[in-house]
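**Q** Sequence first, predicted model second:
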Amino acid sequence: MYLYLWAMFIIIAVLIGFIIFAYAVTDKGSGRPVLNRAYPDYYLEDYSGWLKDRVASDGYWGKIRSCIHDSKSCAKTGRVVGGYPETADMYYLRKLNPIQSGCCKPPTECGYIYVNETVWNPVNAATFPSNLDCNRWSNDQEQLCYNCDSCKAGVLGSLKKSWRKVSVINIVVLIILVIAYVIACGAFKNNKRMDNHEPYGATRMEKARPTRIHF
């Protein structure tokens, strides 16, 4: 029982630490609302901290980029309505996930003209805003916006949602573990108190000894 309580205490402590860590590294950053769009745009400068540096680093981004490409996330955004590809107005009303919004299309402020979900006609480069992602976008299906800061921000937005969901599950598990731990502690103290006042062996022997009747 003593080892069991210590094991539960360590598990609870680790779980609390993970929950705090998950909320700390995903505390800042979210998508920016876009006028006349159901989906937000994602900007890397809106995020900060350890997780941002980890995702945006050259050493890690190459691996993350490959995973996004291999998952076919952008190819899966294509839709056919009534036998025809969806129109721009239909696309603008879709609720894209962070990776689809950040990696599969150019930022809205760049002014690209919609052709389909992963093909956008560029405008005059001289009219591009200061956002460098406007020049990084490519209609090459192997490139798209995988090298954009918006794609990195989209990954961070996706991680934030995933980690927050996991944290909610962990909080529920933590509550259950704490209740079990409190019950186990109570049982342990009760057994210890009984052992101190009624030795187990002596108690059994006394109960087993027949009662003598004196006349």
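**A** Received, thanks.
**Q** CA only for contacts and neighbour counts going forward, please
**A** Fine.
**Q** Please name every helix or strand in contact with the longest helix along the chain.
**A** Identified as the longest helix of the chain according to DSSP state H is helix 149-197. The helices and strands touching helix 149-197, judged by 3 or more CA pairs under 8 Å, 6 or more residues apart in numbering; DSSP states H and E, are helix 2-25, helix 50-56, helix 98-103.
**Q** Residue 72 versus residue 188, what's the distance?
**A** In this view, residue 188 and residue 72 are 54 Å apart by CA to CA, to the nearest Å.
**Q** ok, structure two:
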Amino acid sequence: MRTSNHLIGVLNFLTFLLSIPILGGGIWLSSRANNTDCLKFLQWPLIIIGVSIMVVSLAGFAGACYRNTFLMRLYLVVMFLVIAVLIGFIIFAYVVTDKGPGRRVLNRGYMDYYLQDYSGWLEERVASHSYWGKIASCVRDSKVCAKMGRVDSNGIPEPADVFYLRKLTSVQSGCCKPPTDCGYIYQNETVWNLGSGLMSANPDCSKWSNDQGFLCYRCDSCKAGVLASLKKSWRKVSVINIVVMIILVIVYIIAYAAYRNNKRMDNDEPYGEARMTKSHPSHFQL
């Protein structure tokens, strides 16, 4: 009995530790939302799952230490539900971030982003008027475009050929400059001249503004850039979640087996024998 309780206690301590990377992933997504992604509602499921695993693990740990059957049963039931929710959340995250890679541009280090490359629940939510105003305001307040500026020792902006080779983030590419196919002429990172005229029917071309308060925040390319940033962030977190989920399932199976062993010992059953065997012993047992 003591060995089984120790095993369950150790396993619950392990699940408590596993809740930390999940909670950390939610907090990291929250910081990303404050800086660039700006969809703050998406990190809350991860934070809730992480806190739930942490609390349930403490309950299981206490149940193992004090041989509290109720706490152990509660731990097994709730942990099963948490694992099921985590699996559903991982599937959901992959489904809503499945589409939308950026498009490579000839002679450019960065990619351009187009809203039509995305579809589904997340795209509809980001593109909706009710949400996009808040998201665009968040991107603007994050100063992500202002941070793009680079000047030499004389205060002169970097030349166009150097800027074209930069590795811009999806938000920088989509929100802080006009789409490449518009044919704007580079002056600095966030100031572009129309030149001889527009070279594309892209509706974003007419939405670009050198006003630093507008830039391309009204563009579909900016919405696509935010979606691409979300996809990248969520895929990183999903990898951690998958690893943690696999470990949680293994730990849960071991904990359940240890709990069953405790019940056998509480019922004074030799390990490996069922009650039916004890009640009706056979003369032909090996």
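**A** That came through, no problem. These numbers come from a predicted model, not from an experiment.
**Q** Now the TM-score, please.
**A** Scored against TM-score structural alignment, normalised by the length of the first structure, the superposed chains reach a TM-score of 0.88; 198 aligned residues with a CA RMSD of 1.4 Å.
**Q** Show me what residue 109 of the second structure aligns to in the first structure.
**A** Structural alignment (TM-score structural alignment) places residue 109 of the second structure against residue 38 in the first structure.
**Q** quick one, what contacts its match?
**A** Shown in contact with residue 38 of the first structure (CA atoms under 8 Å, 6 or more residues apart in numbering): 92-96.
**Q** re earlier: so between residue 188 and residue 72 of the first structure, which is more surrounded?
**A** Shown here are residue 188 of the first structure and residue 72; by other CA atoms under 10 Å, residue 188 has more neighbours (15 against 10).
**Q** Can you tell me, leaving aside adjacent residues, what's nearest to that one?
**A** residue 1 (6.8 Å; CA to CA, 6 or more residues apart in numbering).
**Q** burial count for the one you found?
**A** 11.
**Q** distance of the counterpart of residue 176 of the second structure in the first structure from residue 148 of the first structure?
**A** Matched to the first structure by TM-score structural alignment, residue 176 of the second structure sits across from residue 104. As for residue 104 of the first structure, its distance to residue 148 of the first structure is 10 Å (criterion: CA to CA).
**Q** Need the counterpart of residue 130 of the first structure in the second structure.
**A** Residue 130 of the first structure maps onto residue 201 in the second structure, with residues paired by TM-score structural alignment.
**Q** got the contact list for its match?
**A** residue 182.
**Q** ok but it is inside a strand, no?
**A** No. In this structure, residue 201 of the second structure is coil, not part of a strand, as judged by DSSP: H, G, I helix; E, B strand; the rest coil.
**Q** Pull up the gap between it and residue 181 of the second structure, please.
**A** Counting by CA to CA - residue 201 of the second structure and residue 181 of the second structure are separated by 9 Å.
**Q** Residue 242 of the second structure too?
**A** Look at residue 242 of the second structure and residue 181 of the second structure: by CA to CA, they are 39 Å apart.
**Q** Hmm, residue 202 and residue 220 of the second structure touching each other?
**A** No. Contact criterion CA atoms under 8 Å: residue 220 of the second structure and residue 202 do not qualify, at 9.8 Å.
**Q** Now the residue most central in space within the second structure. Nearest residue, chain neighbours left out?
**A** Per CA atoms, centre = their mean, the C-alpha nearest to the average position across the second structure is that of residue 234, at 3.0 Å. Nearest residue to residue 234 of the second structure in three dimensions, chain neighbours excluded: residue 93, at 6.8 Å (CA to CA, 6+ apart).
**Q** Neighbours of whatever residue of the first structure lines up with the one you found, how many?
**A** Using TM-score structural alignment as the criterion, residue 93 of the second structure maps onto residue 22 of the first structure. Using other CA under 10 Å, residue 22 of the first structure is surrounded by 18 other residues.
**Q** what residue of the second structure takes the place of residue 140 of the first structure?
**A** Alignment note: residue 140 of the first structure maps to residue 211 in the second structure; criterion TM-score structural alignment.
**Q** separation between its match and residue 192 of the second structure?
**A** According to CA to CA, residue 211 of the second structure stands 10 Å off from residue 192 of the second structure.
**Q** quick one: which of the two has more around it?
**A** Higher neighbour count among residue 211 of the second structure and residue 192: residue 192, with 18 against 10, using other CA under 10 Å.
**Q** so where does that one fall, helix or strand?
**A** Using DSSP states H and E, residue 192 of the second structure falls within strand 191-193.
**Q** on contacts alone, who are the packing partners of that strand?
**A** Strand 191-193 of the second structure packs on strand 185-188, going by 3+ CA pairs under 8 Å, 6+ apart.
**Q** In the first structure, what stretch matches the strand it packs on?
**A** Residue span in the first structure matched to strand 185-188 of the second structure, by TM-score structural alignment: 113-116.
**Q** sorry, back to before: quickly compare the helices and strands packed on helix 149-197 of the first structure and say which is most buried.
**A** Among these, helix 98-103 has the highest mean neighbour count (mean count of other CA atoms under 10 Å), at a mean of 26.
**Q** and it, how far out from the chain's middle?
**A** Remark: helix 98-103 of the first structure is offset 15 Å from the chain centroid, using CA atoms, centre = their mean, to the nearest Å.
**Q** With the second structure overlaid, report how far it is off on average.
**A** Superposing on the second structure and averaging over aligned pairs (mean CA distance after the TM-score superposition for the first structure), helix 98-103 of the first structure comes out at 0.2 Å.
**Q** returning to what we had before: looking at residue 220 and residue 202 of the second structure, which one has more neighbours?
**A** Each of residue 220 of the second structure and residue 202 has its neighbours counted (other CA under 10 Å); residue 220 has more, 22 against 14.
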